[in-house]
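Starting from these lines, generate the structure:
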Amino acid sequence: MTATAPITQDVLTLPRKLPEGGKVNIVGLTRDQLRAALIEKGTPEKQAKMRLGQVWQWVYHWGLRDFAGMTNLAKDYRAFLDEHFTIELPEVVTRQISADGTRKYLVRIAGGHEVETVYIPEKDRGTLCISSQVGCTLTCSFCHTGTQKLVRNLTAGEIVGQVMLARDDLGEWPVPGAPKDETRLVSNVVLMGMGEPLYNFENVRDAMQVVMDNEGLTLSRRRITLSTSGVVPEIARAAEEIGCLLAVSFHATTDEVRDKLVPINKRWNIETLLNELREYPRLSNSERITFEYVMLKGVNDSDADARRLVKLISGIPAKINLIPFNEWPGAPYERSDWERIEAFADIVYKAGYASPIRTPRGEDIMAACGQLKSATERARKSSREIAAEAGL
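Okay, here's the model as predicted:
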């Protein structure tokens, strides 16, 4: 198996403590980290476990943002919490709602940077697509997000905060005293937004520990999918330390084509990636791996590609998500014809693999897969260019 030494990048990650006046933001701290912070600020060690459980429930089960409302805590302890801690989420700058009900949030984080989060409602579930980095380092040629330069990693709090702000917008927090409602509007989380999650491993891991905790947001690991372009040395680590479902941005059946579509393939090619993926279901106790395959006209959509694909993944418990290319202004590719996509899917299905064709969602608000790129950032860039040209 490939060694799992951490991947390092020269990427800024702001510290967990970004509060005014030295206050510690609770959002994104794991249980162990929050307990340690409570003790550090003066909570007696013998009380720390109980206080941790109380604060945790108020923040992550009830969605409370004000320590004064934590009514099962003594007033002096509430004042202590307010003195040393804060409960802060990223700021929602804009919210767009598609004709199909998809919601896209432009979210401002510390430093004034912006990322995008997308909520996709379906008949039997609601999927939240969250970002893990500002911009992206991978420059996949079919992906609009990849045209943005990587600025920095998101903190665990900024990742968890995306889940919480979506629940805010959807009105999903339970109401004390109201009848219990098991309906989950945010029932699934996918790390498929801006950035490569495995290049921000520690923050993603800690955030998912918070999201999966069964006394708070309570999303099971089987309701969380981490999508990677193929950061091979971190895949086994993700299985062992996160254990969620895994999706791989595959998109090609030869190294020649994948080198162009997913440049990380030049570092870890198809054979190396697949060798590592064969171990993931066993290490993570996951049922299967999802292979994401964007359908690009005349590039990767032939019958020969379909046959190569099923041969390559032979022996890996898997399903193939076929994604009609979501075109964006200036894109260098076109979407495969529908008949071609269906023919490709049929070959994969007859080989024994589920091959659903993903219905494009949120295209009218640029929220579809591969389209996440802030319109405000594009506008600002245009303004700077105009000013430069004018000599301002």
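
alpha carbons only for contacts and neighbour counts from here, please
Fine.

Report the contact partners of the residue lying closest to V118 once chain neighbours are set aside.
Leaving aside its sequence neighbours, V118 sits nearest to K104 (C-alpha to C-alpha, 6 or more residues apart in numbering; 4.4 Å). Contacts for K104 (C-alpha atoms under 8 Å, 6 or more residues apart in numbering) come out as 95-97, 116-119, 365, 367.

Let's compare: structure for the following, please.
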Amino acid sequence: MALPDISSRRDLYSLTRAELQQQLVQWGLKPVHAARLWKYLYIDLVSSLDEMPELLPALAARLRAEMTLGVLPTTLETASSDGFTRKYLLSLPDAATIETVLMRFTGRVTACVSSQVGCAMGCVFCATGQMGYTRHLTPGEIVAQVVHVARVLRGEAPAGAVRRQTRHGLGTRLRNVVLMGMGEPLHNYDAVMQAIDILLDPNGPSLAAGRITLSTVGVVPGILRMAAEQRPVHLAVSLHAATQGERAALVPSARKWPLDELMAACRTYSATTGRRIFYEWTLIEGQNDGVDQARAVGALLRGLPAHVNLIPLNPTTGYDGAPTRTEAATRFKQVLAEEFGLPSTVRQRRGIDIAAGCGQLAVQAR
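Take a look at the predicted model:
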């Protein structure tokens, strides 16, 4: 029997609750029926249209005929030896693959999700940048990654566990999402913001805006648009160098959006939103982890509401660099604090033994 053609079907994960209600009205159904469907998607975390027995029969028939549930099959799964990190290579309908990472920290669980297949920014030390750009993800493909991690967490709930007093049922609830996986989120602005709107819905995933972080390499128009739209999520900006020449050598997109333009956009963002920015600095031994570089970034960020995330390099086969040593990272942090009053955090390295840096698993699986 021939398989039904789903190429023109809308993905339920791509629709906001309001859009879902509008779709029901177009079908001649009452919008109130969207509430039960929404609960199936984001509270019950169903993985198939067949797992929705309480839907109105007319609605169920329409869904099967015209919609799809964009669950992403797992092509490859790896787990770190310390048990803190699990990485998934997920398959898209066109057979492309993307990476999603589940990371455990004290008191919290974080999902790191992708926004594109590959990336056009070309950062020299990033496996995704070395891969090149293929296409944007849809809002549903972004949301489906978060649902995948939530479903994994629910499945890990111990047998006989007492049901928590949350709508998300058993197990540890996913509370943090970072758009730091494959791709540049601000290069795929509309789809990313649609996905964020869905994730923030209080009747669905119900993530807090303060627990979603979007990381950009410095796409100036996107930063300014986020400011103008007063987007409530955290913004992280990848610096990696404090001068235009040094930054352009690591981040080729800096030639399009030079450092002075980027910093002007960051100042506009902070002034408009009243929010601090997280500035990311990948520490590469002998290249940008010295005291002089610490003082340069301190001077660059002077007067801005900022927090610096210091991230030891995740080595890739396409880049000849090594992660900074612990002593150098500690010294860098001390300079920022003592000489500039800048708060910073040396980020914990997770999943080094399973290629958890963005793009690394996808490259290895080719």
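
re the thing from before, hmm, which of the contacts of K104 of the first structure are common to the second structure?
Using both residues aligned by TM-score structural alignment, their matches' C-alpha atoms under 8 Å, the second structure keeps these contacts from these: 95-97, 116-119, 365, 367.

Now list the buried members of the contacts of K104 of the first structure.
Listed as buried from these are 96-97, 116-119, 365, 367; burial here means 16 or more other C-alpha atoms under 10 Å.

Buried by neighbour count: which residues of stretch 282-292 of the second structure qualify?
Of the residues in stretch 282-292 of the second structure, 282-285, 288-291 count as buried by neighbour count, 16+ other C-alpha under 10 Å.

Do me a favour and get the end-to-end distance for that stretch?
15 Å (C-alpha to C-alpha, to the nearest Å).

which residues in the first structure does it match up with?
Residues 294-304 of the first structure are where stretch 282-292 of the second structure lands when matched by TM-score structural alignment.

Check stretch 135-147 of the second structure too.
Against the first structure, stretch 135-147 of the second structure falls on residues 152-164 (TM-score structural alignment).

A65 of the second structure and R10 of the second structure, how far apart?
To R10 of the second structure, A65 of the second structure is 10 Å away according to C-alpha to C-alpha.

between these two, who's got more neighbours?
With neighbours defined as other C-alpha atoms under 10 Å, A65 of the second structure and R10 compare such that R10 has more, 16 against 13.

Aligned against the first structure, show me the partner of that one.
Checking TM-score structural alignment: R10 of the second structure goes with V24.

for N188 of the second structure, same thing?
By TM-score structural alignment, N188 of the second structure lines up with N200 in the first structure.

Distance check, W38 of the second structure against L224 of the second structure.
On the measure of C-alpha to C-alpha, W38 of the second structure and L224 of the second structure end up 33 Å apart.

ditto for G204 of the second structure
G204 of the second structure sits 29 Å away from L224 of the second structure, taking C-alpha to C-alpha as the criterion.

With I212 of the second structure instead?
Distance, I212 of the second structure to L224 of the second structure, by C-alpha to C-alpha: 18 Å.

who has more neighbours, these two?
Taking other C-alpha under 10 Å, I212 of the second structure and L224 do not tie; I212 has more neighbours (22 against 19).

Can you name the residues that contact that one?
176-179, 233-234.

Just send these back as a markdown table, with secondary structure, neighbour count and distance to C112 of the second structure too.
Listed next are the contacts of I212 of the second structure as a markdown table, based on DSSP: H, G, I helix; E, B strand; the rest coil; neighbours: other C-alpha atoms under 10 Å; distance: C-alpha to C-alpha, whole Å:
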| residue | secondary structure | neighbour count | distance to C112 of the second structure |
| --- | --- | --- | --- |
| N176 | strand | 19 | 9 |
| V177 | strand | 23 | 6 |
| V178 | strand | 20 | 5 |
| L179 | strand | 24 | 6 |
| V233 | coil | 17 | 15 |
| H234 | strand | 17 | 14 |
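
Let's have those in JSON lines, adding distance to G218 of the second structure.
Below are the contacts of I212 of the second structure laid out as JSON lines (distance: C-alpha to C-alpha, whole Å):
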{"residue": "N176", "distance to G218 of the second structure": "22"}
{"residue": "V177", "distance to G218 of the second structure": "20"}
{"residue": "V178", "distance to G218 of the second structure": "16"}
{"residue": "L179", "distance to G218 of the second structure": "14"}
{"residue": "V233", "distance to G218 of the second structure": "16"}
{"residue": "H234", "distance to G218 of the second structure": "14"}
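
Let me see the ranges of the strands in the stretch 201-350 of the second structure.
Counting by DSSP state E, counting those that start in this stretch, the stretch 201-350 of the second structure has strands at residues 212-216, 234-238, 277-283, 306-312, 344-346.
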